[in-house]
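[1] what follows is a predicted structure for the sequence shown.
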Amino acid sequence: MADAKSKNPYYSGPVSDHFDGTRFFNPGGIAPLGFRQVLRWQFNGERQRWAKQVPSPFAPAKPDARVSGEGLRVTMVGHASMLVQVAGLNILTDPVWSDRASPFTFAGPKRVTAPGIRFEDLPEIDLVLVSHNHYDHLDVATLKRLQAAHTPHFVTALGNDTIIRRAVPDARISMMDWGGRMSISDGISIDAEPAHHWSARGTGDRSMALWAAFVISTPSGKIYHVGDTGFHDGINYRAAGEKHGRFRLAILPFGAYEPRWFMLGQHQNPEEAVKGMQLANVSYVAGHHFATFQLTDEAIDAPVTALAAALREQGVAAERFRPLRAGEVFDVPAV
């Protein structure tokens, strides 16, 4: 946590290969673009129109209380929010039940598809993973509701614990740096791994909290959760595959990628997501970051169309990379 004298309101700690004493960064990577480039993008006239409401083809799911044995089940809530049930553990990734991915209730990207699980139908939640602090991934209103209803263990990257603690003072929170590992229970652990992204909650705190991917190791296989990332020449995917061997499941973003000149360093496109899957030795993918909040220029159906083409071109069976819609349940085959 940051001290009173720090220039960083969220975190203070030693300089490292991805922290300069005030801000985090992607080693050898692409820094987020500045205000002029943001304006160039916002006024480029290329933003496709989404419908205000897009019903999912799946009804809201009503999950079982637990999944045990060799089972691994993923239920899509929306965007990067998923319920992962494995080894008797119920895990939520980047949970957002709010109507907007925004600091405001009256402005900002609005949800076009209802959550795939009604909040009231959630089973008991044990663990919540928060990959970084952008509003489409760290939603304090949802975290407050989860604390009140489930008192889960929140796990996040450095600095985001301060943001969560301010909103949920009685929460149990663990913060992790890249390369860190923590034990959750017998046979279950979490590693924090690099992702190529950035962070901000406002105009003056850019990159002052860390972003991360998480690896969940269980007796039923390893799960690689990536909330947001640029492809970064596949460096982080290769490293994850070399370190962890093989993943039964990866939770990977493949939407919100246009225009490429602006999004290249922060959001991978479908072709890159499929390449990343292969570099990291992933058996199955639950795809996310599409058809919930319009954050970028592409049409709502463009990511799924482009994903199908990328899978064909790279010779990957379509059933191995599932673009999950709200309410869809994916029972991941054993490997």
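    Thanks, I have the structure now. Being a predicted model, the structure only gives us computed values, none of them experimental. Numbering: from 1, shown residues only.

[2] CA atoms for contacts and neighbours, from now on please.
    Noted.

[3] from Thr75, how far off is Tyr135?
    Tyr135 sits 21 Å away from Thr75, going by Cα to Cα, to the nearest Å.

[4] should've said Ala273
    Taking Cα to Cα, one finds Ala273 at 20 Å from Thr75.

[5] and Tyr135 and Thr75? Which one has more around it.
    It is Thr75, of Tyr135 and Thr75, that has more neighbours when counted by other Cα atoms under 10 Å, with 26 against 20.

[6] look at the more buried one and give its secondary structure.
    Secondary structure assignment for Thr75 (DSSP: H, G, I helix; E, B strand; the rest coil): strand.

[7] okay, now the closest residue to it other than its chain neighbours: neighbour count?
    Spatial nearest neighbour of Thr75, chain neighbours left out: Val329 (4.5 Å); criterion: Cα to Cα, 6 or more residues apart in numbering. Counted with other Cα under 10 Å, the neighbours of Val329 add up to 22.

[8] and for Met182?
    Using other Cα under 10 Å, Met182 has 15 neighbouring residues.

[9] who are the contact partners of it?
    Contact analysis of Met182 by Cα atoms under 8 Å, 6 or more residues apart in numbering lists Ser189, Ile190, Asp191.

[10] for the second one, helix, strand, or coil?
    Right, the one you point to is Ile190. When the rule is three-state DSSP, Ile190 gets the label strand.

[11] mind listing what Thr156 touches?
    Contact analysis of Thr156 by Cα under 8 Å, 6+ apart lists Leu129, Val130, Ser131, His132, Ile173, Ser174, Met175, Met176, Ala212.

[12] helix or strand for it, which one?
    Here Thr156 sits within strand 153-157, counting by DSSP states H and E.

[13] take this one as well and set it beside the first:
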Amino acid sequence: MPITRRRLLGFLTGAFAAVGVPTVWISRMKTYDGPISDHFDGERFFDADGMPPKSLAEVLRWQFGERKRAAWPEWVTNAHADTPPPRVEGSKVRLSYVGHASWLIQTAGLNILVDPVWSMRASPLSFAGPKRRCDPGIAFDALPKIDVVLVSHGHYDHLDIATLSRLSAKFSPRVITPLGNDITMRDADDAIKAEAFDWQDRVALGDGVAVTLVATRHWSARGLFDRNKALWASFVLETPAGKLYIVCDSGYGDGTHFRRVAEAHGPLRLAILPIGAYEPRWFMLDQHMNPEDAVQAFADCGAAQALGHHYGTFQLTDEAIDAPVIALGEALDQAKVPRERFTALKPGQVFEV
């Protein structure tokens, strides 16, 4: 089949969205300007225990030289659809899986969204890039009043300006995000009430609930020339039922990041860990865990329970749509961990602590 300009654009957008590089070749966005630290050199953020992102040459090698992409269904009809209550009071935590890395967490009278993406594509373009393969587990109009939004980093499958603008127009929530991503949000829509924080910053959310931003093995970008000019993070959410460790995107490495969270923030009641977007391993190893990695991360962080996410909604990488869930079960069996301790919900399913 000949490579037309439109087909090339679609290929590149799909490939680059998985690693944070869209077809906006020159980023004109404003970027973070702040003091030098142990993870910011005055121009870019870095992780002394991480790995730099793959080069453009490696992206092209994967996309055009070695890609073996499994076929996904064009659309999957959800078996579940959640209609959340207006609030959840007391010590209970109610977690509703929206899809990909998006969650609604309700506790202590607060409604918190994590990495909300209701758009049809994880892309800056409406006609190219990874396309949603199932409805969100909660219809946007069924959302209760949202008080707080947590956005982990700037990749398009996590920081979705269109969704943040809709949330801001309807609910005007606080948006908590790592340094630099607030600039991206406000540059697109100054109505987004973005607040930016560094690793280890603890932010009170109200009613005894707080969130701490912690280092994670990943990186960030919105264009070719703004790589790591905004920070990325995972979250430790303090709730009346215990601490929730929310990892939206991460490689495993040697497990340092997970063990540090256990040491600094344990005991953890629940870990939300990514299990998808991991093939081919030579390309994705440093930035996305596979299910075997996620089971080891579960052991390292010491959480009592785990939930898997970051799979089955957008085809970012090469594995089949059901491969992460199958491989998770096999990895749990191999590690002799009961499958009920680490489950992967479907969009619209609910888990309560």
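    Received it, and whenever you're ready, just let me know what you need. The structure presented is a predicted model; accordingly, all values stated were derived computationally and were not measured.

[14] still on that earlier bit, quick one: map the residue nearest to Thr75 of structure 1 onto structure 2.
    Aligned by TM-score structural alignment, Val329 of structure 1 pairs with Val350 of structure 2.

[15] hang on, the earlier thing: could I have the buried ones of the contacts of Met182 of structure 1 as ChimeraX selection syntax?
    Entered in ChimeraX, the line below selects the buried ones among the contacts of Met182 of structure 1, by 16 or more other Cα atoms under 10 Å:
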select :190,191
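
[16] could you dump the contacts of Met182 of structure 1 to CSV with distance to Ala31 of structure 1?
    As requested, these are exported to CSV (distance: Cα to Cα, whole Å):
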residue, distance to Ala31 of structure 1
Ser189, 31
Ile190, 27
Asp191, 24
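
[17] of the contacts of Met182 of structure 1, which stay in contact in structure 2?
    Checking the contacts of Met182 of structure 1 against structure 2 (both residues aligned by TM-score structural alignment, their matches' Cα atoms under 8 Å), the contacts still present are Ser189, Ile190, Asp191.

[18] so who does the counterpart of the last one in structure 2 touch?
    Structural correspondence for Asp191 of structure 1 with respect to structure 2 (TM-score structural alignment): Thr212. Thr212 of structure 2 is in contact with Trp199, Gln200, Asp201, Arg202, Val203, Phe235, Val236, Leu237, counting by Cα under 8 Å, 6+ apart.

[19] follow-up on the earlier one: helix or strand next in line after the strand holding Thr156 of structure 1, which one?
    Using DSSP H and E, the helix or strand that follows strand 153-157 of structure 1 in sequence is helix 160-167.

[20] give the aligned range of that following helix in structure 2.
    Mapped onto structure 2 using TM-score structural alignment, helix 160-167 of structure 1 spans residues 181-188.

[21] all strands for the stretch 51-200 of structure 1, in order.
    With DSSP state E, counting those that start in this stretch as the criterion, the stretch 51-200 of structure 1 has strands at 72-78, 81-86, 89-93, 127-130, 153-157, 172-176, 181-185, 188-193.

[22] where in structure 2 does the shortest one fall?
    What it means is strand 127-130 of structure 1. Mapped onto structure 2 using TM-score structural alignment, strand 127-130 of structure 1 covers residues 148-151.

[23] can you list contacts of that stretch?
    Residues from elsewhere that reach stretch 148-151 of structure 2 (Cα under 8 Å, 6+ apart): 110-116, 158-159, 173-178, 205.

[24] can you rerun that using 6 Å?
    Ile112, Leu113, Val114, Asp115, Pro173, Arg174, Val175, Ile176, Thr177 (Cα atoms under 6 Å, 6 or more residues apart in numbering).

[25] which one of those is nearest Phe40 of structure 2?
    For those, the minimum distance to Phe40 of structure 2 (Cα to Cα) is 16.3 Å, reached by Thr177.

[26] would you check how far apart that closest one and Val203 of structure 2 are?
    11 Å.

[27] try Cys301 of structure 2
    Remark: distance between Cys301 of structure 2 and Val203 of structure 2 (Cα to Cα) = 21 Å.

[28] which position in structure 2 pairs with Pro14 of structure 1?
    When structure 2 is aligned by TM-score structural alignment, Pro14 of structure 1 is paired with Pro35.

[29] just give the closest residue to its match, not the sequence neighbours.
    Pro35 of structure 2's closest residue in space is Gly42 (Cα to Cα, 6+ apart), at 6.4 Å.

[30] ditto for Lys52 of structure 1
    Leaving aside its chain neighbours, Lys52 of structure 1 sits nearest to Val112 (5.6 Å; criterion: Cα to Cα, 6+ apart).

[31] near the residue mapped onto that neighbour from structure 2, how many other residues are there?
    Alignment note (TM-score structural alignment): Val112 of structure 1 maps to Arg133 of structure 2. Using other Cα under 10 Å, Arg133 of structure 2 has 20 other residues around it.

[32] same question, Thr305 of structure 1
    Thr305 of structure 1 sits with 11 neighbouring residues when counted by other Cα under 10 Å.

[33] name the SS class of the counterpart of it in structure 2, please.
    Applying TM-score structural alignment, one finds that Thr305 of structure 1 aligns to Ile326 in structure 2. Three-state call for Ile326 of structure 2 (three-state DSSP): helix.

[34] and the residue positioned nearest the centre of structure 1, how far from Ile117 of structure 1?
    The residue lying closest to the centre of structure 1 (Cα atoms, centre = their mean) is Gly227, at 1.8 Å. According to Cα to Cα, Gly227 of structure 1 and Ile117 of structure 1 sit 19 Å apart.

[35] same question for Asp301 of structure 1.
    The spacing between Asp301 of structure 1 and Ile117 of structure 1, counted by Cα to Cα, is 22 Å.

[36] more crowded one of those two?
    Remark: of Asp301 of structure 1 and Ile117, Ile117 carries more neighbours, 23 against 12, as counted by other Cα under 10 Å.

[37] what lines up with the residue nearest to the centre of structure 1 in structure 2?
    Per TM-score structural alignment, Gly227 of structure 1 is aligned with Cys248.

[38] measure its match to Arg133 of structure 2 for me?
    Distance, Cys248 of structure 2 to Arg133 of structure 2, by Cα to Cα: 19 Å.
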